[in-house]
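J.: have a look at this prediction, sequence included:
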Amino acid sequence: MAQLSVALVAVPRVIGLDFSIPAHILGGHPGYRVLVCGDERGTGPGIAPDHPLTSIGESDIVVVPGYEEPAAPLPEEYLAPLREAADHGARLVAICTGAFALAQAGILDGREATTHWRFVRSLRETYPQVRVLENRLFVEDGKILTSAGAGAGIDACLHLIRTDFGEAAAHEAGKEVVVAPARDGFQPQYVDVLAAPRASLSATRGWVMEHLGEPITVQHMADHAHLSRRTFIRRFERETGVSPMRWVANHRVLGARRLLETSDWAVERIAAATGFGTAANFRAVFRREVGTTPTEYRRLHAGARELTS
């Protein structure tokens, strides 16, 4: 499998942390070839462009990190290559205030996007043609992925790896930077009401992960957490951003993806191990959630295993 080219744009006023996250996570994966694109206006501590801005329009993936004073327009020399990349079908990723660059270039017109919660209002008011979603870790609209602050930038990078090379590869990349590789984009950036540590439902989520192959209901989870069903659902959604059964379904799909990538188990065995029951139900749910059949998914990611082995 050939490497995918990633143009990491060193925009003026770039935030070093937002730049270093994709540089480290994507640059550390053998499936990507990272090109730092920019000119003398996009330099900073540890940032030295090694490719011209014209390389942006020729890349498979373009990553725009966050930058200071996002309301101040970027030079047209940075915007034109972004439009060219979008026109030829590249995937575009914005971390934090990088969404302002895509919006200024007109790439987000009519699309859903997010950014750091401090800048949601500014993005919405400055670019009313963009459907700005608040309090999301990341939002994917077609080939455009926008994310919140630095931590959510990690999630966006892991999501890219998962899309290109599978769940096992994202899991390994997550281990490398010591983060959980399966945070859903719907998870909130923040929670207004702080809960005491003992109120966390992490123990119940861990219990679910150990029993994915068994029948699991909301009542089972509420009983494990020693909460009423209504209170459990409210707390669970506040902590994770999704409903309990949606969270269970997401992790069953992730578990199935990992087994398809790393084992030679039959579909029937994977269906049983991840709680889908019958192979027919597994195939139907997997196709709905992933967009392809388990057999085709396994075939597609065989090349990814060869590249990373």
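T.: Sure, I can see it.

J.: hey, let's count contacts and neighbours off CA atoms from now on
T.: Will do.

J.: show me where the stretch 1-150 of the chain has its helices.
T.: In the stretch 1-150 of the chain, the segments counted as helices under DSSP state H, counting those that start in this stretch are 16-25, 76-87, 98-104, 120-126, 150-165.

J.: do the same with the stretch 151-300 of the chain
T.: Going by DSSP H, counting those that start in this stretch, the stretch 151-300 of the chain shows helices at 167-176, 202-210, 218-225, 229-240, 244-262, 267-273, 279-290, 294-308.

J.: nearest to residue 40, of these?
T.: Judged by C-alpha to C-alpha, the one of the helices of the stretch 151-300 of the chain that comes nearest to residue 40 is helix 167-176, at 31.4 Å.

J.: who are the packing partners of the closest one?
T.: helix 150-165, helix 244-262 (3 or more C-alpha pairs under 8 Å, 6 or more residues apart in numbering; DSSP states H and E).

J.: among the ones you listed, which is the most enclosed?
T.: Counting by mean count of other C-alpha atoms under 10 Å, helix 150-165 has the highest mean neighbour count of the helices and strands packed on helix 167-176, with a mean of 22.

J.: what does that helix contact?
T.: Residues from elsewhere that reach helix 150-165 (C-alpha atoms under 8 Å, 6 or more residues apart in numbering): 17-18, 21-22, 25-26, 31, 93, 95-96, 137-138, 145-147, 167-170, 173-174, 181-183, 185, 189, 301, 304-305.

J.: what's the local residue count around residue 51?
T.: For residue 51, the neighbour count with other C-alpha atoms under 10 Å is 16.

J.: turn the helices of the stretch 1-150 of the chain into JSON lines, including distance to residue 239.
T.: Shown next, in JSON lines, are the helices of the stretch 1-150 of the chain (distance: least, C-alpha to C-alpha, whole Å):
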{"stretch": "helix 16-25", "distance to residue 239": "25"}
{"stretch": "helix 76-87", "distance to residue 239": "35"}
{"stretch": "helix 98-104", "distance to residue 239": "26"}
{"stretch": "helix 120-126", "distance to residue 239": "21"}
{"stretch": "helix 150-165", "distance to residue 239": "16"}
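
J.: put this beside the first:
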Amino acid sequence: MRLAILVLDGVFDTGLTALLDIFATANELAGTEGPASRTFDVKLVGIKTRVRTHLGFSIAVEPLTSVRRPDWIVVPALNAKQPERIVETLARPDVREVISHLRKWHGKGIQIAAACVGTFLLAEAGILDNGEATTTWSLAPFFRQSYPAVKLNDSRMVVASHRVATAGAMMGHIDLAFWLVRQASPELATLVARFMLIDKRSSQGQYIIPDYLAHADPLVARFERWARDNLAVGFSLQEAARALSVGARTLQRRTEAVLGKSPLAFFQDLRVERAQHLVALGYDIETVSSEVGYADPATLRTLLRRRLGRGVRELRSDRG
């Protein structure tokens, strides 16, 4: 598999090295280290012949025009963690040039992958329109507002759609690399994961901080505070809207636009977050259920397992 990793100034160091280390380990474990036969033929490419990473390391890269047609172009994240920094980064001349290339490459049938903030370059190029994608969960509200034509599912770790693969926040570079290795050989991917002590993760859901996302919008932030105060009581859209002095439809539309989910689904997120915390502290499941508005502990057990992929016993081990 020929991979061209597109490297720009300010690249997120850990993301880039995670990609390189996983592909190198896969080649080593496959016993195909020779250039002519290795499983993954990886090239670093860019607009310049040298780039500087976010931490200041200088890296030599090959010109885009000199690289043989790859099977995948992989875009690691640039180090921009806030919306205003994303806007500044996307306006850079070298980034605009790369976005133009991405659009052309995708039009020629080349497959493209990106992780974390790298997904914003793909969205800017328009190649995510009308398809599913994921991105770093902390920037999901900004992503939704910026690219409404993209079907964003920020709970997913890796999403493949229309010859494009996207991955989630920061360490999602690892998940993207393993996804690419699995495309070549599921058995090799399992072997690499065991050697590198890395688990397969299908969801970012357990890492999302609901109140962080809520603060992207004043009304949603107020709804988040109301929801936390009423976890033990239960959810009512009409009661929430009345308490916030807005119409129920307005609250529904705003939470869906900002969070990509209904007010009830967000209320459930807060229930799960609170229950997870209390279980980890050692509270019995009956007390926890009452605290988050469930009369039947079995219902809460099912919700935790479905949302987090772990049961009460596993969550208790989080106390370490």
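T.: Happy to help now that I have it. Since we're looking at a predicted model, the values are computed, not measured.

J.: list the contacts of residue 100 of structure 1.
T.: Residue 100 of structure 1 neighbours (C-alpha under 8 Å, 6+ apart): 70, 71, 123.

J.: do that again at 10 Å, thanks
T.: Shown in contact with residue 100 of structure 1 (C-alpha atoms under 10 Å, 6 or more residues apart in numbering): 64, 66-67, 69-74, 94, 106, 108, 114-115, 119, 122-124, 126-127.

J.: kindly report the same for residue 168 of structure 2.
T.: By C-alpha under 10 Å, 6+ apart, the neighbours of residue 168 of structure 2 are 114-119, 133-138, 140, 153-159, 174-176, 203-204.

J.: map it across to structure 1 for me.
T.: Residue pairing (TM-score structural alignment): residue 168 of structure 2 is matched to residue 148 of structure 1.

J.: now swap in residue 304 of structure 2 and tell me
T.: That one, residue 304 of structure 2, aligns with residue 235 by TM-score structural alignment.

J.: could the helices and strands packed on helix 167-176 of structure 1 be laid out in a markdown table, adding distance to residue 195 of structure 1?
T.: As requested, those are exported to a markdown table (distance: least, C-alpha to C-alpha, whole Å):
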| stretch | distance to residue 195 of structure 1 |
| --- | --- |
| helix 150-165 | 21 |
| helix 244-262 | 18 |
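
J.: among these, which comes closest to residue 227 of structure 1?
T.: helix 244-262 (13.5 Å).

J.: what range in structure 2 does the closest one sit on?
T.: So helix 244-262 of structure 1 sits over no part of structure 2, by TM-score structural alignment.

J.: quick one: that helix to helix 279-290, angle?
T.: Interaxial angle, helix 244-262 of structure 1 versus helix 279-290 (axes from the mean of the first three to the mean of the last three C-alpha atoms, to 10 degrees): 100 degrees.

J.: which residue lines up with residue 97 of structure 1 in structure 2?
T.: Aligned by TM-score structural alignment, residue 97 of structure 1 pairs with residue 117 of structure 2.

J.: I'd say that match and residue 75 touch.
T.: Yes: taking contacts as C-alpha atoms under 10 Å, residue 117 of structure 2 lies within contact range of residue 75: 9.1 Å.

J.: quick check: neighbours shared by the two?
T.: Here residue 117 of structure 2 and residue 75 have residue 11 as joint contacts, going by C-alpha under 10 Å, 6+ apart.

J.: map residue 20 of structure 1 onto structure 2.
T.: Checking TM-score structural alignment: residue 20 of structure 1 goes with residue 17.

J.: quick check: that match vs residue 113 of structure 2, distance?
T.: Separation of residue 17 of structure 2 from residue 113 of structure 2 (C-alpha to C-alpha, to the nearest Å): 16 Å.

J.: more neighbours: the two, which one.
T.: Counted by other C-alpha under 10 Å, residue 17 of structure 2 and residue 113 do not tie: residue 113 has more neighbours, with 24 against 14.

J.: for the more buried one, which residues are in contact?
T.: Residues in contact with residue 113 of structure 2 (C-alpha under 10 Å, 6+ apart) are 5, 72-76, 119, 122, 158-160, 163-167, 176-177, 180.

J.: ok, residue 74 of structure 2 next?
T.: For residue 74 of structure 2, the contact set (C-alpha under 10 Å, 6+ apart) comprises 3-7, 16, 19, 44-45, 111-115, 118, 164-166, 173, 176-177, 180.

J.: could you flag which of those residues are buried?
T.: 3-7, 16, 19, 44-45, 111-115, 118, 164-166, 173, 176-177, 180 (16 or more other C-alpha atoms under 10 Å).

J.: what helix or strand does residue 89 of structure 2 sit in?
T.: Element membership of residue 89 of structure 2, judged by DSSP states H and E, is helix 83-90.

J.: residues contacting that helix, please?
T.: By C-alpha under 10 Å, 6+ apart, helix 83-90 of structure 2 touches 10, 78-80, 91, 95-96, 99, 117, 120-121, 124, 138-139, 141-143.

J.: can you check stretch 301-309 of structure 1 too?
T.: Residues from elsewhere that reach stretch 301-309 of structure 1 (C-alpha under 10 Å, 6+ apart): 1-3, 29-31, 163-169, 257, 260-262, 296.

J.: repeat that for stretch 48-68 of structure 2.
T.: Stretch 48-68 of structure 2 has contacts (C-alpha under 10 Å, 6+ apart) with 2-14, 16, 43-47, 78-80, 94, 98, 101.

J.: before we move on, back to that, will you turn the helices of the stretch 151-300 of structure 1 into a markdown table that also has distance to residue 194 of structure 1?
T.: Below are those laid out as a markdown table (distance: least, C-alpha to C-alpha, whole Å):
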| stretch | distance to residue 194 of structure 1 |
| --- | --- |
| helix 167-176 | 26 |
| helix 202-210 | 15 |
| helix 218-225 | 18 |
| helix 229-240 | 10 |
| helix 244-262 | 20 |
| helix 267-273 | 36 |
| helix 279-290 | 32 |
| helix 294-308 | 40 |
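
J.: got the contact list for residue 166 of structure 1?
T.: Residue 166 of structure 1 touches 158-160, 254, 257-258, 260-262, 297-298, 300-302, 304-305, counting by C-alpha under 10 Å, 6+ apart.

J.: now with 6 Å?
T.: Residue 166 of structure 1 makes no contacts at all, as judged by C-alpha atoms under 6 Å, 6 or more residues apart in numbering.
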